[in-house]
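Asker: Below are the sequence and a predicted model; questions follow.
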Amino acid sequence: MSTVLITGASSGFGLESARLFAAKGYNVVATMRNTAAVPELDGQPNVLVTHLDVQDPESIQAALNTAIDRFGHIDALVNNAGFSLWGVFESLPRKKIQEQFDVNVFGVMDVTRAILPHFRHRQQGVIVNVSSGAGVFGLPMISAYNASKFALEGFSESLSYELLSQGIIVKIVEPGGVLDTQFSKRLAQEAAAAPAAPDDYAAFIAGAEEVFAGLRANRLASSADVAKVIFDAVTDGTTQLRYVATEDIKPLVDARRSTSEADYMQMMRGKFLPRLPR
């Protein structure tokens, strides 16, 4: 039986992925910082709930050791743990930006590095890194999150060449906003705790929030929908690198990847800076 290890499995994409893989007959290693968060996963014979904090290398290695002791091997890794800061860059404390990268980038790197000897020994393995539409196109108010996901995309693409030589496949899943995740709740908590932005940004922030409200109104996907894409990425048997996971971001992804730089920037500035030169 194949085994998948998922980080950040206490809610959202991670929890729904754990449910789906388990239902499909996989052994599931559902890792999270607080193992009491989802008691429903405990007790299933093909599910191991164990502690893993991506900011704690010792907990990463301990989780891998526990997983291999329980199931004998790991076939796939889903790097899902992550969060977003909200606010204009000038107001974001350096410490919080460091935390953003510690979780979204260095955490992914540390989990990946820890599992690679196991994958190389077996000359097989699939790594799915959960990115975001914000790893494709830049948006105001989430500059630190954008930067972390752009970094994740570049790391994943580069790594994919190295690891394919070892029989290991790297993939990127790019979701947009969904209706039922704790991600937005965490973002709101971070925004509430952040220092106030300088007053000069007030009009811009108000306009940007209107744009984001419109984007949120177009959310149609659920975390379960994204989990299906993650499952497909792990199991489809291809070396495809990127998977766009929700319909709401496809127009922006297509615009970023298919239109000229000038046309794309004019469109985006028209959304966020309608009264200024584009």
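Answerer: Sure, I can see it.
Asker: From now on I want contacts and neighbour counts done on CA atoms only, so please keep to that.
Answerer: Will do.
Asker: quick one: buried residues of stretch 199-218?
Answerer: Using 16 or more other C-alpha atoms under 10 Å as the test for burial, stretch 199-218 gives Phe204, Ile205, Ala208.
Asker: Same question for stretch 149-158.
Answerer: Buried, per 16+ other C-alpha under 10 Å, within stretch 149-158: Lys149, Phe150, Ala151, Leu152, Glu153, Ser156.
Asker: doesn't the fifth one fall inside a helix?
Answerer: Yes. Assignment of Glu153 by DSSP: H, G, I helix; E, B strand; the rest coil places it within a helix.
Asker: Name the nearest of the buried residues of stretch 199-218 relative to Leu15.
Answerer: Of all the buried residues of stretch 199-218, Leu15 sits closest to Ala208, with 30.8 Å by C-alpha to C-alpha.
Asker: Could you tell me how many residues sit around the spatially closest residue to the closest one that is not a sequence neighbour?
Answerer: Spatial nearest neighbour of Ala208, excluding adjacent residues (C-alpha to C-alpha, 6 or more residues apart in numbering): Phe272 at 5.9 Å. Residues within reach of Phe272, counting by other C-alpha atoms under 10 Å, total 19.
Asker: thinking again about what came up before, would you list the buried residues of stretch 199-218 in CSV and tack on distance to Val128?
Answerer: Rendered in CSV, the data for those read as follows (distance: C-alpha to C-alpha, whole Å):
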residue, distance to Val128
Phe204, 36
Ile205, 34
Ala208, 31
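Asker: And here is the other one:
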Amino acid sequence: MNKTILITGASTGIGQASALYFAERNWNVVATMRSPEKQETLKNNEHILVLPLDVEQPENIHQAIKEGIAHFGKIDALLNNAGYGQHGIFEATSPEQIQKQFSVNLFGSMNVIRAILPHFRERKDGTIINVTSGVGRVTVPLVSVYAASKFALEGFCESLSFELASQNIKVKIIEPGNIATNFEQTTKENFAKDDALTDYKEYLEGMDKIFQSIYSGGGSTPEDVAACIFEAATDESDVLRYVIGDDLKPLIDIRNNGTDESYMQVLRKLFTP
């Protein structure tokens, strides 16, 4: 019997690329998203079942898992990919925006994991793969709330990996650097700002030039990330973290192998206008 993966946030970007990547390698895919009626790319693939799932709605999650198991017989892996980035000056970010960021990126992932665990425990097998971010370990300016949600998800996954090993369930973390998707455009549209906070005006202008330079250099593709996710799902190793992107790997190395002071000096040099 072919293996099956359930993917959240499969409408575009990494989620959609992963659904296609796994299906092309004879996996069954439960591709979930908030608005499946808008999905055209995945719906006619015999290996892919497109279902509605909102990570903020637990009853919605249980229904998608139930339908996925009924359709394919079992689920072998979960890819928690749904999320978004709340960027901007922290002082301009509302409590509602902060709550929403954690509700989706952290609590949403927890909701899906909690719902799938009984199935994995019953089978004494399963792999949980969580897409975090490079800023889950290496922060940059103007993403404090987003980075906080990803740092929290990283800590949750690391701790969870120990207890679920007792059930023969693996936990994996995917850490992408800059990715060529519409993610950055979405974060710009949702950027937290307050025209009354004029003290930040010069700083924001300087940071805009720095980020334009970074993003103009391109980055990994969604297909690159999908390939890494497939490796994590199939390599049968106990590797926890998978780092993607030539822009991110050197910074991770500095954080892992140097002192905290040297790491901060490098980041301040990179991100001071």
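Answerer: That came in fine, so what should we check first? Please read these numbers as outputs of a predicted model, since none were measured by experiment.
Asker: Just the buried residues of stretch 199-218 of the first structure: which are in helices?
Answerer: Phe204, Ile205, Ala208 (DSSP state H).
Asker: For the last one, give its distance to Pro251 of the first structure.
Answerer: Okay, so that is Ala208 of the first structure. Distance, Ala208 of the first structure to Pro251 of the first structure, using C-alpha to C-alpha, to the nearest Å: 19 Å.
Asker: same thing with Leu152 of the first structure?
Answerer: Distance from Leu152 of the first structure to Pro251 of the first structure, by C-alpha to C-alpha: 21 Å.
Asker: My guess is Thr187 of the second structure contacts Gln86. True?
Answerer: Yes. Look at Thr187 of the second structure against Gln86 with C-alpha atoms under 8 Å: they come within range, at 6.3 Å.
Asker: Have a look at these two and say which one is more surrounded.
Answerer: Gln86 (27 against 16).
Asker: Look at the closest residue in space to that one that isn't next to it in sequence and say how many residues are nearby.
Answerer: Closest residue to Gln86 of the second structure apart from its sequence neighbours, by C-alpha to C-alpha, 6+ apart: Tyr146 at 5.5 Å. A count of nearby residues for Tyr146 of the second structure, using other C-alpha under 10 Å, gives 24.
Asker: which residue ranges form the strands in the stretch 1-150 of the second structure?
Answerer: 4-7, 28-33, 48-52, 77-80, 126-131 (DSSP state E, counting those that start in this stretch).
Asker: and among these, the most buried is which?
Answerer: strand 28-33 (a mean of 28; mean count of other C-alpha atoms under 10 Å).
Asker: tell me the angle of that strand relative to strand 48-52?
Answerer: Here strand 28-33 of the second structure points in a direction 30 degrees away from that of strand 48-52 (axes from the mean of the first three to the mean of the last three C-alpha atoms, to 10 degrees).
Asker: From Asn44 of the second structure, how far out is Leu142 of the second structure?
Answerer: 40 Å.
Asker: right, I mislabeled it, should have said Glu223 of the second structure
Answerer: Taken as C-alpha to C-alpha, the span from Glu223 of the second structure to Asn44 of the second structure is 20 Å.
Asker: Pick out whichever of the two has more residues nearby.
Answerer: Glu223 (19 against 10).
Asker: For the more buried one, list the residues it contacts.
Answerer: Residues near Glu223 of the second structure by C-alpha atoms under 8 Å, 6 or more residues apart in numbering: Ile14, Ala17, Ser18, Tyr21.
Asker: counterpart of the second one in the first structure?
Answerer: Spelled out, it's Ala17 of the second structure. In the first structure, Ala17 of the second structure lines up with Glu16, judged by TM-score structural alignment.
Asker: ok, how many other residues are close to that match?
Answerer: Residues lying near Glu16 of the first structure (other C-alpha under 10 Å) number 22.
Asker: Hmm, Val229 and it touching each other?
Answerer: No. The criterion here is C-alpha under 8 Å, and Glu16 of the first structure misses it with Val229 at 11.1 Å.
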